[in-house]
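Undergrad: A predicted structure for the sequence below; I have some questions about it.
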Amino acid sequence: MECTELGVEEDPTIYTESECQELLWRIHHGNRLTGGLKFVTKCYGIVGFLKFLGPYYMVVITRRKVGTICGHEIYSIGKSEMITIPSVIVWPNVAYSRDENRYKRLLCSVDLSKDFFFSYSYNIMRSLQKNVTEKNTGQVVYETMFVWNEFLTRAIRNHLKNTSWTVALVHGFFKQYCLFIIEDHK
């Protein structure tokens, strides 16, 4: 997949909440003749971009906090959603073909809400010992061996030169309990 086919760009400006609302209002107002902006979904991370035979799709997720490691929150996936990215160069008969729909159903059969975990600030791809002894160097490296969606995010990460928009999903098991030790003074 080539990111340039998607036209992915990142605005380097950091907006305040009011500036963001103003920008969205201007975009909506400027496009009101074609329907303006429409709310699609609320999400907390991009799992990746993919293409079968027709248009590109963006897979996004919501989250559920499942624990904390060294003050860093760990999340599982609440739900996932596949959003079609419209394209004028995709033929409608391909975008809605039997094969395209079959591939979409196959992808949707993967239940991302079961046993997939991520963190925005803690590298769950590494052991606790490595995370404690080696300081964070900035950008998270998506290790091919451990990150389930490494390939799905590769093009956007390489194009934007960061991992700000994507989450590294690790498939596995996470359970956290709070323990109290009571000393018996006899």
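TA: Structure's in. What do you need?

Undergrad: hey, let's count contacts and neighbours off CA atoms from now on
TA: Will do.

Undergrad: Let me see the ranges of the strands in this structure.
TA: Here the chain has its strands, by DSSP state E, at 45-51, 56-69, 72-85, 116-118, 170-171.

Undergrad: Reformat those strands into TSV and put distance to residue 164 and mean neighbour count next to each item.
TA: Output for those, formatted as TSV (distance: least, CA to CA, whole Å; neighbours: other CA atoms under 10 Å):
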stretch	distance to residue 164	mean neighbour count
strand 45-51	9	21
strand 56-69	14	17
strand 72-85	16	18
strand 116-118	13	23
strand 170-171	17	18
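
Undergrad: Just send the ones you listed back as a markdown table, with distance to residue 110 too.
TA: What follows is those, written out as a markdown table (distance: least, CA to CA, whole Å):
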| stretch | distance to residue 110 |
| --- | --- |
| strand 45-51 | 13 |
| strand 56-69 | 12 |
| strand 72-85 | 10 |
| strand 116-118 | 11 |
| strand 170-171 | 12 |
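
Undergrad: and of the ones you listed, who's closest to residue 126?
TA: Of all the strands of the chain, strand 170-171 sits nearest to residue 126, with 10.5 Å by CA to CA.

Undergrad: try this one side by side with the last:
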Amino acid sequence: MAVHDFLKLHITSEKFIIEPISGSVNNPDLLVIDRISQEITLQKNNGQIPASAISKNIYGIVGILRLVAGPYLILVTERKSVGAIAGKHIWNVVKTEVVSYTRSLTHLTETQVALNKRYLSLLDTVLDTENFYFSTTYDLTHTLQRLYNTSSDFQSLALHERADQRFVWNSHVLRELAQQPELSKFCIPIMLGNVSINTSTINNHEVSYILISRRCIYRAGTRFNVRGVDQQGHVANFVETEQILQCEDNICSFVQTRGSIPIFWKQKADLKRLPNPVVLDTDHLSAFQKHFDHQIYTYGRQVIVNLVNQEGPEKCLENTFSQVITSAQNKNIRYEPFDFHKECKKMRWDRLTILLDRLEPDRKQFGYFLQHRNKVNKTQSGVFRTNCVDCLDRTNVVQSLLASLTLHEQCVVGVKMNAFSMVACTVTSDAQTQVLIILVRSQ
């Protein structure tokens, strides 16, 4: 079920009236919020919008947040198109606005006014983050393979109901609207991460290379302050990254994950540039198992690629991690440690081929998702779960190399299947090289 794509907010002294503008329905129902009683209702459009109302265009409702002064309505007031996936538009949130139900702060003490101002400032800081994305027609929170493996009943659900809650960053503030099913078309799930859609036309065929990174809402926090796993198995810095290659009605994807080492550890910030990590003296196995039970259920077999140093301050992380993996004895987990800094010191990036060669049998076995003219020809059976300490630089390098290898394969297989026919006429005996040259030139 799609969400209203374009709306108009009408503000009166007593009510917020939100009117859907886009769509084929004439005089669609209005969302009416009583600013005094705080009641939220869906009403027939019987011309009840007064001419004196202050009106403005909006592109979605982020949700409702209750602060010291009372409830605030959070709205998307400006958006930017980043492209389309399967013909469905994806939007980046550019500007938001926070509108108070109450018209004054006279009911608050000076202390309460100061607190409310502080909370609004924090809220503005969060909302000013550049990497919020949404779609009114496409489920950004699920991979292509997960979407394909769903039932018709699931697909008929509202976007906020069917969304993967790990990646819905406004789920808390949507609750008041979401608890009323009739308001589903006003509820947009918003994802934090990155969506990059690069489209080119090659031999009169439109080709898109898409990269989606979905940041998890659980155990969120800043560098040094949040590390490792919690009792529920959620880890810091967990990101699901999906690489999509799309040509007309043919589409394929490859998924990888990253996340903090799933043991209990901390790295308290101090005056050092890189404070030493400390592994806590506790049982790590239960939380580790919860984390990987969910990983295996969601993605299939796991290959853990651990890039931390195996000597020095990071050694304690590698030692404990490997011990817990051994204790778990899970046949669906394979562990591949690789001391990135030691192996690649003095700019010896070529030595990354040592790691890639070790991972190649798994990459071939996992495969990727490929849908050719609405028929699924391939599915992905497992993922690489990569980590370093921050899950940034070292992880980025290795994930990029794995993604590049799979992209090569997707292009070659696509040409052989005539799925990506735009390059078929230019492919020679060295198919892999030719496809890559064409894709690079198209950027």
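TA: Yep, that arrived. Here the structure is a predicted model, which means the values were calculated and not measured.

Undergrad: follow-up on the earlier one: between the strands of the first structure, which one is closest to residue 105 of the first structure.
TA: Closest among those, using CA to CA: strand 72-85, at 10.7 Å.

Undergrad: Please tell me which residues of the second structure the closest one aligns onto.
TA: Using TM-score structural alignment, strand 72-85 of the first structure lines up with residues 88-101 of the second structure.

Undergrad: wait, which of the strands of the first structure is closest to residue 153 of the first structure?
TA: That would be strand 45-51 among those, by CA to CA, at 4.6 Å.

Undergrad: what's that closest one packed up against?
TA: With contacts taken as 3 or more CA pairs under 8 Å, 6 or more residues apart in numbering; DSSP states H and E, strand 45-51 of the first structure sits against strand 56-69, helix 150-160.

Undergrad: which helices and strands sit right next to the longest one?
TA: In this structure, strand 56-69 of the first structure makes packing contacts with strand 45-51, strand 72-85, judged by 3+ CA pairs under 8 Å, 6+ apart.

Undergrad: average distance between the longest one and the second structure?
TA: Okay, so that is strand 72-85 of the first structure. Here the mean offset of strand 72-85 of the first structure against the second structure after fitting is 0.7 Å, by mean CA distance after the TM-score superposition for the first structure.

Undergrad: give me every residue that touches residue 88 of the second structure.
TA: By CA atoms under 8 Å, 6 or more residues apart in numbering, the residues touching residue 88 of the second structure are 135, 137-138.

Undergrad: in stretch 81-97 of the first structure, what counts as buried?
TA: 81-82, 84, 95 (16 or more other CA atoms under 10 Å).

Undergrad: Kindly report the same for stretch 397-412 of the second structure.
TA: Result for stretch 397-412 of the second structure [16+ other CA under 10 Å]: buried residues 398-399, 402-403, 406-412.

Undergrad: Quick one: these as CSV, columns for secondary structure too.
TA: As requested, those are arranged in CSV below (DSSP: H, G, I helix; E, B strand; the rest coil):
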residue, secondary structure
398, helix
399, helix
402, helix
403, helix
406, helix
407, helix
408, helix
409, helix
410, helix
411, helix
412, helix
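
Undergrad: Which of the contacts of residue 88 of the second structure are conserved in the first structure?
TA: On the basis of both residues aligned by TM-score structural alignment, their matches' CA atoms under 8 Å, what survives of the contacts of residue 88 of the second structure in the first structure is 135, 137-138.

Undergrad: ok, these vs residue 423 of the second structure, which is closest?
TA: residue 138 (28.0 Å).

Undergrad: Need the counterpart of that closest one in the first structure.
TA: Checking TM-score structural alignment: residue 138 of the second structure goes with residue 122.

Undergrad: gap between the nearest residue to its match once chain neighbours are set aside and residue 119 of the first structure?
TA: Excluding its sequence neighbours, the residue lying closest to residue 122 of the first structure (CA to CA, 6 or more residues apart in numbering) is residue 72, at 5.8 Å. The gap separating residue 72 of the first structure from residue 119 of the first structure is 7 Å, by CA to CA, to the nearest Å.

Undergrad: okay, which residue is most central for the first structure?
TA: residue 46 (2.1 Å; CA atoms, centre = their mean).

Undergrad: Does it touch residue 59 like I think?
TA: Yes. Counting by CA atoms under 8 Å, residue 46 of the first structure does reach residue 59; the two are 6.0 Å apart.

Undergrad: Please give me every residue in contact with residue 115 of the first structure.
TA: So residue 115 of the first structure contacts 76, 171-174 (CA under 8 Å, 6+ apart).

Undergrad: 6 Å instead, please
TA: Residue 115 of the first structure makes contacts with 171-173, as judged by CA atoms under 6 Å, 6 or more residues apart in numbering.

Undergrad: Then residue 157 of the first structure?
TA: residue 163.

Undergrad: Apply 8 Å and report the result again.
TA: If you count contacts by CA under 8 Å, 6+ apart, then residue 157 of the first structure has 163, 166 around it.

Undergrad: for the one 5 residues further on, same thing?
TA: If you count contacts by CA under 8 Å, 6+ apart, residue 162 of the first structure has them with residue 139.

Undergrad: Look up how far residue 103 of the first structure lies from it.
TA: 29 Å.

Undergrad: What span of the first structure is the helix or strand where residue 364 of the second structure lies aligned with?
TA: According to DSSP states H and E, residue 364 of the second structure maps onto helix 352-366. On the first structure, no counterpart of helix 352-366 of the second structure exists by TM-score structural alignment.

Undergrad: Following element in sequence after that helix, please.
TA: Past helix 352-366 of the second structure, the next helix or strand by DSSP H and E is strand 369-372.

Undergrad: ok, which stretches of the second structure are helices?
TA: Counting by DSSP state H, the second structure has helices at residues 110-127, 144-148, 152-155, 159-162, 175-178, 285-299, 315-328, 340-343, 352-366, 393-416, 431-442.

Undergrad: if we can go back for a sec, what is the burial count for the match of residue 138 of the second structure?
TA: 19 (other CA atoms under 10 Å).

Undergrad: residues contacting it?
TA: 69, 72-74.

Undergrad: next one: residue 91 of the second structure
TA: Residues near residue 91 of the second structure by CA under 8 Å, 6+ apart: 79-83, 133-135.

Undergrad: cool, and residue 15 of the first structure?
TA: Applying CA under 8 Å, 6+ apart, no residues contact residue 15 of the first structure.

Undergrad: Please say which position in the first structure residue 39 of the second structure maps to.
TA: Match for residue 39 of the second structure (TM-score structural alignment): residue 7.
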